[in-house]
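Q: need a structure here:
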Amino acid sequence: MAKSEAPPTLVRAFQWDLARQVERLDFLKKLLPRYAAWGYQELYLHLEDAIHYPSLPGIGREDAYTHAALGELVAAATRCGIRVVPIVNLLGHTQYLIKHPDLRDLNELRDERGGPRPQGQVCPLHPRLPEIAGKLLHDLAPYCTAGKVHVGLDESFHLGKCPRCREEVARIGLGGHFAGHVNRLHQQVTELGLQMGIWADMLYFVPEAIPLLPAGITAYDWYYYPFRRKPKVEFYNFAERDLHPALKKQGIAYYGCPMNGAFRHEPLPVYGDRLANIRSWWQRCQNVGAEGLLITSWEANRLALETATVVDAAAASLWLEPGPDDATTMLTRGLARLGVGPPARAQARALLAADDHAFSGYARWQINDRWDVLAGTEPLKRYDTDRRFYTRLHAAAYSWNEAFAAALGFRLYLAERDVFVRQAARDVFRLRRLLARSDQAGLEALHAAMGRNADDFAPALDAGIAAARAMRRHSRDRRRPGQNEALLRKDRARLQVWRRWLTKISHDPTAIGAATPVCGAWQLQLMVHNFTPAVQKVIVEQRVNDEAWQEIASRYTIEFRAEAARSHSRIVRELTVPIPHPDCPLRLRVGGVGEVMVSRVTLTDGIQVYQALPPKRRKRLGLKAPQAGFPDLTAADSRSAWLIRWL
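A: Prediction:
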């Protein structure tokens, strides 16, 4: 097997996100020799409360690793020649600390009385933080076999909110405030004889902090979409940025960080996007002379772990078998290395074809939370195509191992659910029209068909639960239900509510016009045009008195796909929200960062239809995404909200 010509200084690293999902130690230890054979040299462990800290009892959650168990994993890595870098978050993503009653006061966010809120992040100037950080670092120091510890600091968007921090920011600026925290942590880490790493994303927002940072630390620059030359910044409408020159000048080492897995609620990685993202970083790391490449993994709790591990195995082709680096070749080799079973090339093609049917983005994921926000006019063809695709793929005569077969079975359930719930909402509107026409025969026939659809969906739900359990079987504690199983149990309860509603209307047809489990008495329907992607959030509000507005639904526009990671797009998604009656005062508001346009804003009960815009007109909402500076997620003016008036 040919070796690559990669620079000898380019460290190849991978990450396990154990904070979101504790994996069985025996499973992880069996993977380590494989990673070593694939040429990986460092393992990063994202922990948070997944470990019991001897110096801070009560932080570790119920299923956390003991301190000794973590040592066992680190020792196994050492025997394989893999060095370990623990990640201990010490700014953003510190809910694992402030959830503890004794540490709640560390929170940067305060209520109107000055008390700590239940959610937030630690305050970098809190007088107790050095003590708490010191205990965490001390407990993890024995396991820093790479001589490094990573302190996180990413996505710290609550920076400078508490009174003491606002005062310092007013004096020395947000960059100086952030750099001060980095320097204080660096001193604590240095006293333990370790080097310190931080995620680099905050330096995009406060680049003035870079000259104030200590030399000798490592910045881990992450971006999870394919790119040509430079990574981009989502908050800046995907504008290109390059931190490397300034970091190099300051004597700060640089790692490039792609991702191997899935975003949030995706049950499968979007393999083509993930491999393209890795290729982008591999090329950039070589071009700029980076110190390392770290393939991160996040939120694998909704995946069968092997479905993400295969991406790490595929990435190894870049240094083990340099040459063709197309997605099919890389994934074929990755499947073979993982031992999934033949025919690897056919399986690779099938998984890449699944990218066109990905369960990705908030517009798809909202069905996980509620079933009454899908009563729209969008054709069902797309969802039926997904269902037919996964039916064929799940039944294919490939030698899928259990983890992949289970993941495909779970994805098939999601496709079945997409069709069932959307069809049910459309059937309610049809019932209302039949009732308005006093078509008794039509009502009875449709009602019977809806009952049969519910009966047909029930076995699909049972199969989905079985698949969710199988996804966990090899790598996780079988006694603990996972998030996917918990979600499907909620779906089972929703199906029972739906069946009771069907029984109710058989005795009382007038209930057809009231709110239902799959739609409201009235439904707001609109199209959202994500023409300049950033971090927009579309919010629907209802007035509850003469002055106050209350949010009744909201959704981010983020797609988590390569085609949406650009400055301009033509992405259009339908948004629907149940409304109790047509006289409700409503308004649309755009939060987060960026603009959207809306069109075809209507209100309907399935019979009557009110319009808020002429058919071909669009309404622009929100503020243009900035190109620099710290993201203000609360920025708004008259362009951010629109009071809906029916024509």
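
Q: contacts and neighbour counts: CA atoms only from here.
A: Noted.

Q: Arg639: neighbouring residues, count only.
A: Counted with other CA atoms under 10 Å, residues neighbouring Arg639 total 15.

Q: enumerate every residue touching the spatially most central residue of the chain.
A: With distances taken as CA atoms, centre = their mean, Arg264 lies nearest the centre of the chain, 2.8 Å away. Listed by CA atoms under 8 Å, 6 or more residues apart in numbering, the contact set of Arg264 reads 299, 302.

Q: compare with the first, here's sequence two:
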Amino acid sequence: MIRAFQWDLGRQVERLGFLLDQLPRYADWGYQELYLHLEDSVAYPSLPGVARADAYTTREFEKLVRAATRAGIKVVPIVNLLGHTQYLIKDPSLRDLNELRAPDGTPLDRGQICPLHPRTLEVAEKLLRDMAPFCTAGKVHVGLDESFHLGKHPLSRAEVKRIGLASHFSGYVNRLHTLVQPLGLRMGLWADMLALIPDAIPQLPRGLIAYDWYYYPFPRHPRMELHNYADYDLAPAFAKQGIEYWGCAMNGGFRHEPLPVFGERLANAQSWWRRCRQTHAGGFLMTGWEPQRLAFEMPMVVDAAAACLWLNPEIDDHAGMLAKGFERVFGKSGSREAARAALACDEHAFAGYAKWETHDRWDNLAGPEGPGRAERSAKFFTRLAAKPNLPAPFSASASLNAYLAARESFIRQATRDVQKLRRYHTTGQKQFVTYYVTNCLKPLDLFELKLSKARLNAREIWARTRDPRVQSPYADILDRDAARLKTWRAWLNATAKNSARALDASPVHGRWQLTFIVHNHAPALQKILVEQQSADGTWKTLAERFTIEFRAKAARPRANLKREFSVSIDSPALPLRIALRGIGEVTVGQVTFTDGVIILRPQDWPVRERRALGTPAPTSGFPDLHLGSNRDAVSLVF
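A: Prediction:
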């Protein structure tokens, strides 16, 4: 069974020298193949408009592949050719490839390429020929994952109606295969679309490689999120069709996580290693995605720890595996202490959209939960960052986590400050307003110091392996935080001068605030929205959030997940509703509407009653994500 790892260079460019230094280390850890997720991060001589400004040149890419060869590692480029093809569509000369069209037939700015567009195979052939010299493992990976816009183009829609979705998808795979064969390469693809469209498997060419991925621990079979985490097993069908089966774990963070959830990443790797051995898989791949918000070395620790699966099978506990991982990446000194600390971080993980949306708005934390839990997390990470002998990227990452937890605590307290100032004003206790504002400014000053430190942490994390002249994603987030802090300070100062200004909207609390609890008992791909009707009758989205948690406790058919949803409202005069899109069902309850003084509850909705939204997720088949319009909604009348 081949042991492989993946670098995602499509989100950010890592310094070439750093990558070259890591290749012999991965070889020492027993890895044999390197998968490179590229998109527009490398030059394609045949399509010069695709590569971004800081992309690796052909000569630099050659240097990387030659270094891998010297280390005994073979390279497999990933050339996305269906889903995740925004890197092509962003080029104006290729925009017309888009599957998605406006009502007038013109291509939209975002989407994925259409399998039946007259130029698709021409573009695919150019990309494949440009990458063929770098396919030192004798294979190329064409992606094809998460292609949820399949069948939307008029050409695609007509073919799907005529021959069915399975034949439409398999037909495209076969056409790509005919492009790859003359290059002397085998073709690989992600297996998720085949889990959704299993009838396509018997129509696929023999000799393909299918990479089955699922990024949570599982007892026997991987699960499909879109099917309410129902088990599936593609291995028998692939074996019957002569398709090589691989299992794929994941090493890093999801989306905005500044640290991997270490224990869950290792449990996921163990699940896949066990399954790969049971199914006699062709290979085991440790994937890595979206590392631009992490220190690149922290997912490397997971890769190094996962190497215990074959180098040290007697070590199967997470603390022992992580100790080996830290030792392999940073040296033996302090490795056991770092491993224990890493596992402790999992209890305070900055994971899921309910936390991440604070990057974009601060009115989402005005619910009933107080600042206590977040403050405990901030103290934990602050103590961790101060520990001596902690590897530098781990220390900087812990410090950044301390800021994120402190930010939540700060905002939650600030929402209560708004409400208290409003009560002082409305009850005629204006003499207390100036005094209380002074008390509010003190934690603001302290938090600004924490923000300054977080800027240094974000810069350090980024500059360790990337171009320091480029601003990191977290630096952008911190810039937005600084702007909100400035607005919050101005709100406080204005309120001190005139207590009536306390009734104005602030960054942390609107003129009015709608809050409710979302109960996610059957995880899938749900999306919650709050909408308000305009004077012309149209509905405007005020806030929206996916319910995905990206945690093992949420990756199961039945769960008990409760999350606050809070959004500021300018005027209570216009109708409001809570809506659901996506796939699956939720219940909502404990709806309140308040300006901080007056508390309103919906008519005919008892306090303890939950209202169901949506329908159960399908247990099989290709889903209609239904993200563009509501599946269900409940009106709010106060």
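
Q: overlay them and tell me the TM-score.
A: TM-score of the superposed chains, computed with TM-score structural alignment, normalised by the length of structure 2, equals 0.98; 636 aligned residues with a CA RMSD of 1.2 Å.

Q: follow-up on the earlier one: state the distance from the corresponding residue of structure 2 for the residue nearest to the centre of structure 1 to Arg610 of structure 2.
A: Under the alignment (TM-score structural alignment), Arg264 of structure 1 pairs with Arg255 of structure 2. Distance check for Arg255 of structure 2 against Arg610 of structure 2: by CA to CA, to the nearest Å, it reads 31 Å.

Q: now Pro623 of structure 2
A: Distance of Pro623 of structure 2 to Arg610 of structure 2, computed by CA to CA: 27 Å.

Q: contacting residues for the aligned residue in structure 2 for Trp281 of structure 1?
A: Taking TM-score structural alignment, the alignment pairs Trp281 of structure 1 with Trp272 from structure 2. Counting by CA under 8 Å, 6+ apart, Trp272 of structure 2 touches 247-249, 284.

Q: same thing with Val142 of structure 2?
A: Taking CA under 8 Å, 6+ apart, one finds 78-81, 187-189 in contact with Val142 of structure 2.

Q: please identify the buried residues of the longest strand seen in structure 2?
A: For structure 2, the longest strand by residue count, based on DSSP state E, is strand 512-533. Neighbour-count burial for strand 512-533 of structure 2 flags 512-532 (criterion: 16 or more other CA atoms under 10 Å).

Q: that strand against structure 1, how far on average?
A: Its matched residues in structure 1 lie on average 0.4 Å from strand 512-533 of structure 2 after superposition (mean CA distance after the TM-score superposition for structure 1).

Q: for the residue nearest to the centre of structure 1, which three-state class applies?
A: coil (DSSP: H, G, I helix; E, B strand; the rest coil).

Q: returning to what we had before: so the match of Arg264 of structure 1 versus Gly288 of structure 2, what's the distance?
A: Distance from Arg255 of structure 2 to Gly288 of structure 2, by CA to CA: 11 Å.

Q: count of neighbours near Tyr390 of structure 1?
A: Other residues close to Tyr390 of structure 1 by other CA under 10 Å number 22.

Q: map it onto structure 2.
A: Under the alignment (TM-score structural alignment), Tyr390 of structure 1 pairs with Phe381 of structure 2.

Q: can I assume that match sits in a strand?
A: No. Under three-state DSSP, Phe381 of structure 2 sits outside any strand and is assigned helix.

Q: next, the closest residue to it other than its chain neighbours: secondary structure please.
A: Spatially, and ignoring its direct neighbours in sequence, Phe381 of structure 2 is nearest to Ala402 (4.8 Å; CA to CA, 6 or more residues apart in numbering). With three-state DSSP as the basis, Ala402 of structure 2 sits in helix.

Q: quick one, what contacts Ala402 of structure 2?
A: Per CA under 8 Å, 6+ apart, neighbours of Ala402 of structure 2: 377-382.

Q: also Phe218 of structure 2?
A: 268, 271.

Q: structure 1: which residue goes with that one?
A: So Phe218 of structure 2 corresponds to Phe227, using TM-score structural alignment.
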